[in-house]
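**Student:** sequence and computational prediction follow.
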Amino acid sequence: MPTGVERTLPPGDIIVTKTDPKGRITYANATFLAMAALDEAQAIGAPHSIIRHPDMPRCVFAHLWREIEAGREVFAYVNNLAADGAHYWVFAHVTPSRDAAGRLVGYHSNRRGASAAARAVIEPLYAELLAIERAHASRREGLAASQGALADRLAALGKSYEEIVLSLVRL
């Protein structure tokens, strides 16, 4: 359960994880373990969703999975939930990992701290999308509605999710 305590990733620190194709953690650096309040035995083999914060809109993760399963890298702002209930915001870069023959073997993710300026833009958007998801009786309908709302917002701006997210890195 979230405690409301925020943990901040120190400037210059990078969280690194690797997963198998199903999203189970196969590698976690010490920074990830510290931020997530997990030890290596708890992390390795666990689904990466072990750190999913309940206040993250599901449509953002649906977008992320759609992109990486299509073989594309993706950038996203994510609020994570540590095992001790603290949360921490990151700017994530996720890429597919392939073996020498080009077969998908998993995913690699690097995360840095999210700036306050970027969060000031992202947090209200995510709150809106989450409210849309929660307003529906079924999770499926809520996800579809939030995906539609995000698509409408992006169309109105004439930008992709990645363009919006990457524009915030400079804030």
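**Tutor:** In hand now; what should we look at? No experiment lies behind these values; they were computed from the predicted model shown. Residues are numbered from 1 along each chain as shown.

**Student:** only C-alpha atoms for contact and neighbour calcs from this point on.
**Tutor:** OK.

**Student:** check the offset of stretch 164-171 from the chain's centre.
**Tutor:** Its chain's C-alpha centre and that of stretch 164-171 lie 15 Å apart, by Cα atoms, centre = their mean, to the nearest Å.

**Student:** what comes up buried for it?
**Tutor:** Buried residues in stretch 164-171, counted by 16 or more other Cα atoms under 10 Å: 164, 165, 166, 168.

**Student:** make TSV out of these and add distance to residue 152.
**Tutor:** What follows is the buried residues of stretch 164-171, written out as TSV (distance: Cα to Cα, whole Å):
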residue	distance to residue 152
164	14
165	16
166	19
168	19
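
**Student:** so what's the residue count around the residue nearest to residue 5 when sequence neighbours are not counted?
**Tutor:** Nearest-residue entry for residue 5: residue 86, 4.8 Å, with adjacent residues in sequence omitted and distances by Cα to Cα, 6 or more residues apart in numbering. Other residues near residue 86 come to 20 when the count uses other Cα atoms under 10 Å.

**Student:** here comes the other one, which I'd like you to weigh against the first:
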Amino acid sequence: MTHPAAGTASKEIRLAPHELIITKTDPTGHITYANRVFMRIAGYAEHELLGKPHNLIRHPDMPRGAYRLMWKTLQQGQEFFAVVKNHSKNGDYYWVLANVTPDYDLRGQLQGYYSVRRPPSQEAINAIEPVYAQMRQIEASHNKATAPDASVAWLQQVLADKGVSYQDFILSLNAQVLQAPGVAA
């Protein structure tokens, strides 16, 4: 699938405040479940999603380092939060506050990943866009193999200098969203 290049104009799709996008994947990141909200927002039918890699909706404005950090966190058995820009099938885009958690069976064996996404605050989007732009710039100055790690190292250093973890940073950007009535964090 081909998406427009980073920075290409497209229309923003906004989730309603009460809407949740829910997906499940297998351990390799292939979609095993997608709710109707996801299908509507992303513009895909169920048969177009099931078995496909979740990065099908990856927007080119997203730095690869953000996903490197996600996988590293998940592989440590921890949940991951991020503000993410995704692509719909028709080239439009949408922002989400994503929460991804490992899904284990009763024996403790990894079955895959469960993700719940809700609309982020506009303040969170405004705060994260320059961070992602800097990460993409760092990635552009490195070879493909080292680029994601280089941008993650930069991000972690910036956050360490501020005395905050990545998760605390993301959650602080979205405190209003997570504290809204009827929203369970």
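**Tutor:** Nice, thanks for sending it over. The shown structure was predicted, so the numbers you read here are calculated from the model rather than taken from an experiment.

**Student:** overlay the chains and give the TM-score.
**Tutor:** The TM-score (TM-score structural alignment, normalised by the length of structure 1) is 0.96; 170 aligned residues with a Cα RMSD of 1.0 Å.

**Student:** follow-up on the earlier one: can the buried residues of stretch 164-171 of structure 1 go into TSV with extra columns for distance to residue 6 of structure 1 and secondary structure?
**Tutor:** Below are those laid out as TSV (distance: Cα to Cα, whole Å; DSSP: H, G, I helix; E, B strand; the rest coil):
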residue	distance to residue 6 of structure 1	secondary structure
164	24	helix
165	22	helix
166	23	helix
168	21	helix
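
**Student:** what span of structure 2 lines up against stretch 53-68 of structure 1?
**Tutor:** Mapping stretch 53-68 of structure 1 onto structure 2 (TM-score structural alignment) gives residues 59-74.

**Student:** contacts for the matching stretch next, please.
**Tutor:** 3-7, 79-80, 84-87, 93, 100-102, 132-133, 135-136, 139, 147-152 (Cα atoms under 8 Å, 6 or more residues apart in numbering).

**Student:** try it again at 6 Å.
**Tutor:** Stretch 59-74 of structure 2 is contacted by residues 6, 86, 87, 135, 136, 148, 151, 152 when judged by Cα atoms under 6 Å, 6 or more residues apart in numbering.

**Student:** what's the mean gap between the longest strand along structure 2 and the aligned bit of structure 1?
**Tutor:** Longest strand in structure 2 by number of residues (criterion: DSSP state E): strand 93-104. With mean Cα distance after the TM-score superposition for structure 1, strand 93-104 of structure 2 departs from structure 1 by a mean of 0.4 Å once superposed.

**Student:** after that strand comes which helix or strand?
**Tutor:** strand 110-118 (DSSP states H and E).

**Student:** picking up where we left off before, what distance separates the longest strand of structure 2 from the middle of the whole chain?
**Tutor:** Distance, centroid of strand 93-104 of structure 2 to centroid of chain: 6 Å (Cα atoms, centre = their mean).

**Student:** now the angle from that strand to strand 110-118?
**Tutor:** Here strand 93-104 of structure 2 runs at an angle of 150 degrees relative to strand 110-118 (axes from the mean of the first three to the mean of the last three Cα atoms, to 10 degrees).

**Student:** what residues in structure 1 pair up with strand 93-104 of structure 2?
**Tutor:** Taking TM-score structural alignment, strand 93-104 of structure 2 hits residues 87-98 over in structure 1.

**Student:** contacts for that stretch?
**Tutor:** 6-8, 68, 71, 73-81, 104-114.

**Student:** secondary structure class for residue 78 of structure 2?
**Tutor:** The three-state label given to residue 78 of structure 2 by DSSP: H, G, I helix; E, B strand; the rest coil is coil.

**Student:** map residue 31 of structure 1 onto structure 2.
**Tutor:** So residue 31 of structure 1 corresponds to residue 37, using TM-score structural alignment.

**Student:** please name the nearest non-neighbouring residue to its match.
**Tutor:** Residue 37 of structure 2 sits nearest to residue 21 (Cα to Cα, 6+ apart), 5.6 Å away.

**Student:** any idea how many residues pack against the equivalent of that neighbour over in structure 1?
**Tutor:** Alignment note (TM-score structural alignment): residue 21 of structure 2 maps to residue 15 of structure 1. Residues near residue 15 of structure 1, counting by other Cα under 10 Å, number 22.

**Student:** thanks a lot, see you next time.
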